[in-house]
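# sequence? don't have it. structure:
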């Protein structure tokens, strides 16, 4: 396996940051379309430069740290959130030849490990802020993200059992005849719901909960520290969409079009679905969110594993 060029390693995080910034504009335009109102339409063609204007505004806003906060941890928390998301993209195979470490034999475990570490960002942010609203948001995030990581991991066991590998490249290759969304439809639904909860996006944005908590774990943040949380969330949407594409929708595979375009189209459609959920669904109560996970998603995940194992045993040679 050849080593990726240094230029790829440097450009990949820059591209992700650019896409996350662009996604803030895409989301606002799509929300305007679906909710029958105007989105950003003043700055640049179609409001395209609004994301740039917002970025410049964040750069020049006062980077204030509350005197009652734990300064070191307060600064470290958004950096952890950004770093874990960026590292996860290293193993995503965009095409058969384009990624940093797509042939890593434990690529799927690497992504799950990075997403698990991401919980530290919101928990530490809530605790270091020394604010009751931020602390409540951090505790909600801890319970929500750790719980839904369980269901996310269990939902993937069916894919791993069929493929016999933790390599994301091998998983995409194994779908050359049939995408896993068909034999693993239950795992697909569980993984998608768990991904929404992991990125704490609407309707599962309980760690922020503007109605009850003001802004939750990042209530005390301003300037680019807030911007890092913001960008990490949008990069997380792209990451989960890319993972669903890789694990269940055949990755880069498809007829006629170039592989990178197929990957982009599938990922883009899933990102649009994330945004549609924000436009269409209300936020549930926190107990309803946890009940959905432990009372519905957990049994479905276990049944999916049992059914997959049974089918594989029945069709095993000899």
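The structure has been received and is ready for your questions. As the structure is a computational prediction, the values presented were derived from the model and not from experiment.

# C-alpha from now on. contacts and neighbour counts both.
Fine.

# tell me how many other residues surround residue 14.
Residues lying near residue 14 (other C-alpha atoms under 10 Å) number 13.

# what about it, helix or strand, and which?
Assigning secondary structure by DSSP states H and E places residue 14 in helix 6-34.

# cool, and residue 244?
Following DSSP H and E, one finds residue 244 within helix 223-248.

# one more: residue 66?
Secondary structure assignment for residue 66, by DSSP H and E: no helix or strand.

# what residue lies at the spatial centre of this structure?
Central residue of the chain (C-alpha atoms, centre = their mean): residue 236, 3.1 Å from the mean position.

# quick one: residues contacting it.
With contact set as C-alpha atoms under 8 Å, 6 or more residues apart in numbering, residue 236 has these partners: 85, 199.

# cool, and residue 281?
By C-alpha under 8 Å, 6+ apart, the neighbours of residue 281 are 202-203.

# same question, residue 305
Residues near residue 305 by C-alpha under 8 Å, 6+ apart: 154-155, 157-158.

# go again with 10 Å.
Applying C-alpha atoms under 10 Å, 6 or more residues apart in numbering, we find residue 305 in contact with 154-159, 161, 184, 186-187, 299.

# next, the one to line up against it:
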């Protein structure tokens, strides 16, 4: 089904053609605007997640948290970002200046690209790829290379140890989520993120995948925390052991970019948990879904275009995603950090076997249903 960009883009293309603008020129402008909108949206979301993490952690520890910088301290994250922008950029004298600069960029860029295949509504997606779910797995695996580059280029023993840990952790926790995604895709018959959500929309929350894939859901949840390097899996930047890990020699905006990448990756992982297992933009109760479909979405052309419908879809998707973020924050302030050997054992000896077994069982049941 055509996305919003395609529906309204074609209308604007016709207008531009009447004004003797070339289609290729407009498509280039449209791609730039979509990319700009994506980057701005994610950049705005990062300070919100940082503020939420500070307030939730303060509540867990019976503190107040940021309070004076804007309403409820919402401006504190913005103030910290401005501070990093104004700080000086220091490059180690014996480090590799070019790799030292490109490392944080390699960390952030793949995370931003992964948002291309995330649907916030039935037609609210930048690119509905037929292999959208695996596209996220492939792209997200590039980010740890940036951490390894940053650690190597810093010429610091703590940094290189953090980079090695990031690479080892990424390799260990890439296969289990890919197997979980494969199992969810077998149930929907497609790797498209939009099709996976539609396959869960028949019976409200009873049709969501955690009921059919409880093992895959837990494995994907744990793997997502490890991929985002959240406690108790933050071994690459363990402050008590590695000072600041791969960020030890960084300052200014280069110090902030890995944090932007980390929180953006957490947000993307939360959205993918919502898409794969929590029904995406659909309401938990099928009765409300019919009301939404009849009164909010359908217009004279049969295409969903109503502004209220857009808001409802985005709000539903974000609500489910922030529930995952809230749980990840509680996990950070509840569980102690594991050792590196325990981290690798959990990935290779526990999550990988149960994710593979879950995939084989799912494939077997699907074959029985088909036959």
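Nice, thanks for sending it over. These numbers come from a predicted model, not from an experiment.

# can you give me the TM-score here?
Scored by TM-score structural alignment, normalised by the length of structure 1, the superposition of the two chains gives a TM-score of 0.96; 316 aligned residues with a C-alpha RMSD of 1.3 Å.

# mean deviation of the helix holding residue 244 of structure 1 from structure 2?
Taken over the aligned residues, the distance from helix 223-248 of structure 1 to structure 2 averages 0.5 Å (mean C-alpha distance after the TM-score superposition for structure 1).

# matching residues in structure 2 for that helix?
Under TM-score structural alignment, helix 223-248 of structure 1 corresponds to residues 252-277 of structure 2.

# residue 332 of structure 2 maps to what in structure 1?
Alignment note (TM-score structural alignment): residue 332 of structure 2 maps to residue 278 of structure 1.

# and the helix or strand following the helix holding residue 244 of structure 1 with helix 223-248, angle?
With elements assigned by DSSP H and E, the helix or strand that comes after helix 223-248 of structure 1 is helix 259-280. Angle, helix 259-280 of structure 1 to helix 223-248, by axes from the mean of the first three to the mean of the last three C-alpha atoms, to 10 degrees: 120 degrees.

# off-centre distance for the helix or strand just after helix 259-280 of structure 1?
Sequence-wise, the next helix or strand downstream of helix 259-280 of structure 1 (DSSP H and E) is helix 286-291. A distance of 20 Å separates the centroid of the chain from that of helix 286-291 of structure 1, by C-alpha atoms, centre = their mean, to the nearest Å.

# what's helix 286-291 of structure 1 packed up against?
Judged by 3 or more C-alpha pairs under 10 Å, 6 or more residues apart in numbering; DSSP states H and E, helix 286-291 of structure 1 is in contact with helix 132-163.

# in the helix it packs on, what's buried?
Of the residues in helix 132-163 of structure 1, 133-142, 144-160, 162-163 count as buried by neighbour count, 16 or more other C-alpha atoms under 10 Å.

# go on, stretch 355-371 of structure 2?
For stretch 355-371 of structure 2, the neighbour count (16+ other C-alpha under 10 Å) marks 355-356, 358-359, 362-363 as buried.

# from those residues, which land in strands?
Among the buried residues of stretch 355-371 of structure 2, DSSP state E puts none in strands.

# name the nearest residue to residue 339 of structure 2, sequence neighbours excluded.
Nearest in space to residue 339 of structure 2, with sequence neighbours left out and distances taken as C-alpha to C-alpha, 6 or more residues apart in numbering, is residue 235 at 7.7 Å.

# tell me how many other residues crowd the alignment partner in structure 2 of residue 197 of structure 1.
Matched across to structure 2, residue 197 of structure 1 falls on residue 226, judged by TM-score structural alignment. Residues lying near residue 226 of structure 2 (other C-alpha under 10 Å) number 22.

# quick one: list the elements packing against the host helix or strand of residue 226 of structure 2.
Using DSSP H and E, the element containing residue 226 of structure 2 is helix 214-227. Here helix 214-227 of structure 2 touches helix 157-172, helix 175-188, helix 209-212, helix 252-277, helix 307-332, helix 352-370, going by 3+ C-alpha pairs under 10 Å, 6+ apart.
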